[in-house]
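Student: A predicted structure for the sequence below; I have some questions about it.
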Amino acid sequence: MKKRSVIVAMLCSMCLAVSTPIPAMADASKVVTLGADLTDEQKNTMMNYFKADASQVQVISVTNQDEHDLLGKYIPSEQIGTRTLSCAYVKPTQSGGIKVRTANLNYVTCNMIATALSTAGVTNCEVVAACPYEVSGTGALTGVMKAYESASGQKLDSTKKDLAAKEVVVTGDVAQQVGQDNATNIINQAKMQIIGDNIQNADEIYNIVYNIAEQNGVSLSQDEIDTIVSLLQQIAQQNYDIQEMKQTLANIQQNLEQSKAEAEGQPTPTPIESNVADEGTGEDITTNVDSGALGGNVKETSTEDPGLAEQTGADTNNAGESSDSSDSSTGIPDATEDGTVNTDGSSDGTTENADGSTEGTDENTDASTEDTLNTETLTEEGKAKFEQAQQFCKGEYEGDLAVLQSIVPNVTELPVTLDQDVASKLSKKVLETYIKVLNDAGASYVPADTDKYFSAELNVLDKEMKTVFSIDTEIADDDLLVNVDAEVRQKLYDDTMKFFANLYGETTSEDTSTDTAEVGTDENTEANSEDGTTEETY
């Protein structure tokens, strides 16, 4: 039940749903869906990634209420969440099967989406599903289906759409134990066989699933087999045309086999030859993207390029191991792929790589080969923010009142006094942490209902700063701030996050409610917002 709740939470929290479908359009019509809770800058980023011109495609704003309307009948409201973030670019085609590319989706893959879309009744389509930063993406399927309906003007069968959603859930559940590719492979092969041979008997389907798993060296539990059989039995009862599905399912099968061979260093099967735009519909949108628009460390998968996942670090072959490492309020696994969020509760602010090594720490003697505060990898905007953070650290921690006053308005005295050695080390630790967050660009952020900020970078930074200042945790004996009172550490954390929130143009409800007396003075009238409320200036 725990695994299922994890998957359902991810399904709903990342789900894409859209408003009323538009009238029927030409076959080559294109639709972009943008999460309504993204900032304008993030929406522009996604349009740049898609290489989509708003004057040439239809753009649909996807709201959280759309998610509730669509999913509320079978997912508890509290699990649906409060924000919609994922995006999709969809173009129906006349031939070529279903082609899918994903970016910054760390839980679902291109093959999972493609095979589920075939279950939904889609036959020919190009799809790009993505987010400005890394999210699970399990619910992207629903938005893609809605965008397809809008672009093609054709309503998909509601039962088949429900089965497609269930297929993603079942695949994701099994993937927790055997890996995304293995789970997709078993269901895809079995689906081809039962639809092609019109098999509906549960015992026969059971034998098919068992044999496919055994042939692929995958061990499934009894519960997992029963769950897959139940899904496939429902699929078998629908009126599918195997000839319409054959190209997509065969391409997925070949993609999975090629990906597995590449990962194991074995000779690859005959290359997939479907990487060609559909005749008469223009360029393939799954290949015509600008990955650089999303910054560095973009994890991508593609049905047309099996090696893309491995090239970009989107590991689809290993079983998920994060089901026991989830946010307590949402059940969504912590984003630890890039090491931005520590899972061991340590407060050393290090980054853990996929191979378990760390970098940028005092304990890492190899750090001499790389300046941990080197800003060369940052964007110009990132460099400007980092310079502001340097000034803040020099003022707040190291006791330079003049510098602090140049960064933070209305400061008349230093908030705390630290030992100079501790202050210097604290500045370095905070800046090292911030530069990693800037380089990560929020890619490892997984949204949660308990988030204080809108910006992905701020939410990641907030979690990191709680670790740096040992907030809500017992401080270790060897911690840098072990001799600093808890009240002082809390004050430093509060001031630090207020500075960063102001740097990103954000405030929290706590900021505006608790500090009104401090900022609502004659000297700070510019801090008052247009609606008469007082905004935090620190």
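Tutor: That came in fine, so what should we check first?
Student: okay, CA-based contacts and neighbour counts for the rest of this
Tutor: Noted.
Student: center of this structure, which residue is that?
Tutor: Closest to where the C-alpha atoms of the chain average out (Cα atoms, centre = their mean) is V135, at 1.1 Å.
Student: Comparison target, given below:
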Amino acid sequence: MMKKKFTGAAALGLCLALGISMGASADSRKVVTLGADLTDQQKQIVMNYFGVTSDQVDILTITNQDERDHLGSYVPLEQIGTHTYSCALVSPTSSGGIQVKTANLDWVTCNMIATTLSTSGVVNCDVIAAAPIRVSGTGALTGIIMAYEQASGETLNPQKKELATEELVITGQLADNVGQKEATAIVNEAKTEIISQNITDITVIQNIVNEAASDNNAQLTQDQLDMVTELLDKISQEDYNYDDMKDTLERVDENVGVTSQVDELNGQESNDEESAAQQAAQDAESEAAAETETEVSILDNTNDDAFGDDVITGSTQETETDAPATETEAPEQVLETEMPAETYTGGSSDGIDAQMPAETEMLVETDGYSDTDSEIPEFETEAPAETEAPAETEAPAETEAPAETEMSTEPEYTIDDLTEDKKVIYTEINWYLDRVLDLTTEESRVEAENGQYKEEYAEISQMDVTALEADEETSKELKDKFDKFLLKMLVKGLDEEDKAMDELDTAEYGAPEVKMLSQEIKDLIVTDADQKLTSIDGTLRQTISDEAEAFFKKIYGVDAGEEDGTYTEEEPGETEAYSEDYYDQESYDESYDEGMIPEATNDGTME
């Protein structure tokens, strides 16, 4: 299948020239959605980025439950997380299709959002999807659809909204393997042909998907082919009007298409006469738009300095470049909807995942720790000249330092290396984990009930604890890995990088030790990189992770907002504030005073 050149511009130009109505209601209004878990300061920064004030827009608060309601059928709940940070500004328009701008979204792109919104039934709309910190962006679609319905007064078809969500998730999963541009191009191109030609035969649809992949230099596995084919088969059963979608689908194709730009869908090369007619129609469209345009697009009104440096941006007004996530290095990434399991690298129970360089990930695999050890020496890998092997048998230099040598440099810490107060912490956490992993024996119970810390044990033994229900061997392996991590953290303490917490971390954990321990538990039990817990329900594993986080807060005296207790690693004010560490405080208008933007409720009213 060759990609063909659209002729939609002629029809659009004619409609504009004749004054035919094409879109949004005259009383439509801009709507902003704000993630419920943002701080007031972050909400102000987002509003500043959007270039609007609270009296100019309606405001909706998007909660984690909203995201679960929209995404729960396609994304495991433990990957959705428990917090919401994505925001959006939505403005229905009268023509031009769907235009999207994104900031700080690194898994979902502007073109993915545009083409999936067309599937939801949206025809003409300007959208900005953004977050004050880097997030995956899958949750952004939830707020955008809710905002569009309020702004336009139109209720979208529930089935089409479901298909849009499914399309976004599938495109993102496909992008992990073939690339963001390629994945978007494959789905968009195949969808375009299927809808424009009213194709409903699933065999033909599968052939179209295969050809779209070939057009975009991608090789799909059978599972990937079946996944996309099934999605497009569902879409083919709905009553879409291609004329409503062509502006958006054509623009996306031009932005992400790897091969030649779109050609005619009817399979015939456009002749000179037709090209001239198209150009005339485009000129008429531009002139009509210039005469009727009374307002600058919201995409052109953003304050691009509001989020500081190292911001991933994208716009359907520009040709998409390859994988923006690899071009700049994020200080931290928030995964509102976590990446698929095969690409997810771990994180906290709220979906926050600090991106780690490859060499750190390797150390996690070999010693069980989640932080690097600066004391590990560098090894000489160059073979001495006198022992150099013949060329045909010479081993590559990088293979000469065995992995086990690296492991042997890490000391084996024991409880005897701990101070007395940290022995208490270590013992209490071990008792708790024994209950979670069902490793408490009668002998250990009796010893604890009569031992030095019997009062602490009594309190832990009375807690409501969700058990993992893993086999004994797996439970012992998990306990051993966590034990090594815990001992190292308690003996060596945290380095400056681990101690630094942004506002979101501080609000969620209260102490860096709580954050580190919570992330380790989630890595072991929720993320399950070794795939030892696949038979255990994901919701149960997430519950265990959340309960463990609450327990760690109690141990470190930061539960319920306390700041005294056992936690003494940092003096008040020592932790880096997020606004000081990541945002340029002078990059947003000082007129956005604290509390300027009141809390917004789901019905759009302000409190």
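Tutor: Received the coordinates, thanks. Just so it is clear, the model here is predicted, and its values are computed rather than measured.
Student: coming back round to it: the residue nearest to the centre of the first structure matches what in the second structure?
Tutor: Aligning on TM-score structural alignment places V135 of the first structure opposite V135 in the second structure.
Student: tell me the contacts of the closest residue to its match other than its chain neighbours?
Tutor: Spatial nearest neighbour of V135 of the second structure, excluding adjacent residues (Cα to Cα, 6 or more residues apart in numbering): V334 at 4.3 Å. Residues near V334 of the second structure by Cα atoms under 8 Å, 6 or more residues apart in numbering: I133, R134, V135, S136, G351, I352, D353, A354.
Student: let's see it at 7 Å
Tutor: For V334 of the second structure, the contacting residues are R134, V135, S136, G351, I352, D353, by Cα atoms under 7 Å, 6 or more residues apart in numbering.
Student: try T316 of the second structure
Tutor: Counted by Cα under 7 Å, 6+ apart, T316 of the second structure has contacts Q99, V100, K101, C110, N111.
Student: How many residues are close by E473 of the second structure?
Tutor: As a burial measure, E473 of the second structure scores 9 neighbours (other Cα atoms under 10 Å).
Student: Identify the residue of the first structure aligned to it.
Tutor: Taking TM-score structural alignment, E473 of the second structure has no aligned residue in the first structure.
Student: What strand or helix carries E473 of the second structure?
Tutor: helix 472-492 (DSSP states H and E).
Student: List the buried residues in that helix.
Tutor: Going by neighbour count (16 or more other Cα atoms under 10 Å), the buried part of helix 472-492 of the second structure is 475-476, 478-479, 481-491.
Student: Same check on stretch 427-435 of the first structure?
Tutor: Quick answer for stretch 427-435 of the first structure (16+ other Cα under 10 Å): S427, K428, K429, V430, L431, E432, T433, Y434, I435.
Student: for stretch 208-228 of the second structure, same thing?
Tutor: The neighbour-count check on stretch 208-228 of the second structure (16+ other Cα under 10 Å) flags 208-216, 218, 220, 225, 228 as buried.
Student: nearest to V62 of the first structure, of the buried residues of stretch 427-435 of the first structure?
Tutor: Taking Cα to Cα as the measure, V62 of the first structure lies nearest Y434 of those, at 31.4 Å.
Student: List the contacts of that closest one.
Tutor: So Y434 of the first structure contacts L461 (Cα under 7 Å, 6+ apart).
Student: Repeat the analysis, applying 8 Å as the threshold.
Tutor: Y434 of the first structure makes contact with F386, L461, according to Cα under 8 Å, 6+ apart.
Student: Please, which helix or strand holds the closest residue to L174 of the second structure other than its chain neighbours?
Tutor: Take L174 of the second structure and drop its neighbours on the chain: the residue closest to it by Cα to Cα, 6+ apart is A183, 5.7 Å away. Here A183 of the second structure sits within helix 180-196, counting by DSSP H and E.
Student: now what about that helix, what contacts it?
Tutor: 3, 109, 111-112, 115, 171-172, 174-175, 199-200, 205, 208-209, 212-213, 216-218, 228, 232, 235-236, 240-242, 246, 249, 252-253, 256-258, 265, 320-323.
Student: What range does it cover in the first structure?
Tutor: Using TM-score structural alignment, helix 180-196 of the second structure pairs with 180-196 in the first structure.
Student: next one: stretch 91-107 of the second structure
Tutor: Counting by TM-score structural alignment, stretch 91-107 of the second structure sits on residues 91-107 of the first structure.
Student: That stretch: which residues count as buried?
Tutor: Under the neighbour-count criterion of 16+ other Cα under 10 Å, stretch 91-107 of the first structure has 91-93, 96-107 buried.
Student: same deal with stretch 39-55 of the second structure?
Tutor: 40-52, 54.
Student: Now go through those and say which are in helices.
Tutor: D40, Q41, Q42, K43, Q44, I45, V46, M47, N48, Y49, F50 (DSSP state H).
Student: Skipping its backbone neighbours, what lies nearest the last one in space?
Tutor: Nearest residue to F50 of the second structure in three dimensions, chain neighbours excluded: T302, at 4.9 Å (Cα to Cα, 6+ apart).
Student: got a list of what that neighbour touches?
Tutor: T302 of the second structure sits in contact with N48, Y49, F50, G51, where contact means Cα under 8 Å, 6+ apart.
Student: And for D37 of the first structure, the neighbour number?
Tutor: Summarising burial for D37 of the first structure: neighbours were counted as other Cα under 10 Å, giving 18.
Student: Which helix or strand contains the alignment partner in the first structure of V256 of the second structure?
Tutor: Aligned by TM-score structural alignment, V256 of the second structure pairs with L256 of the first structure. Assigned by DSSP H and E, L256 of the first structure belongs to helix 242-263.
Student: I'm done for today, thanks for sticking with me.
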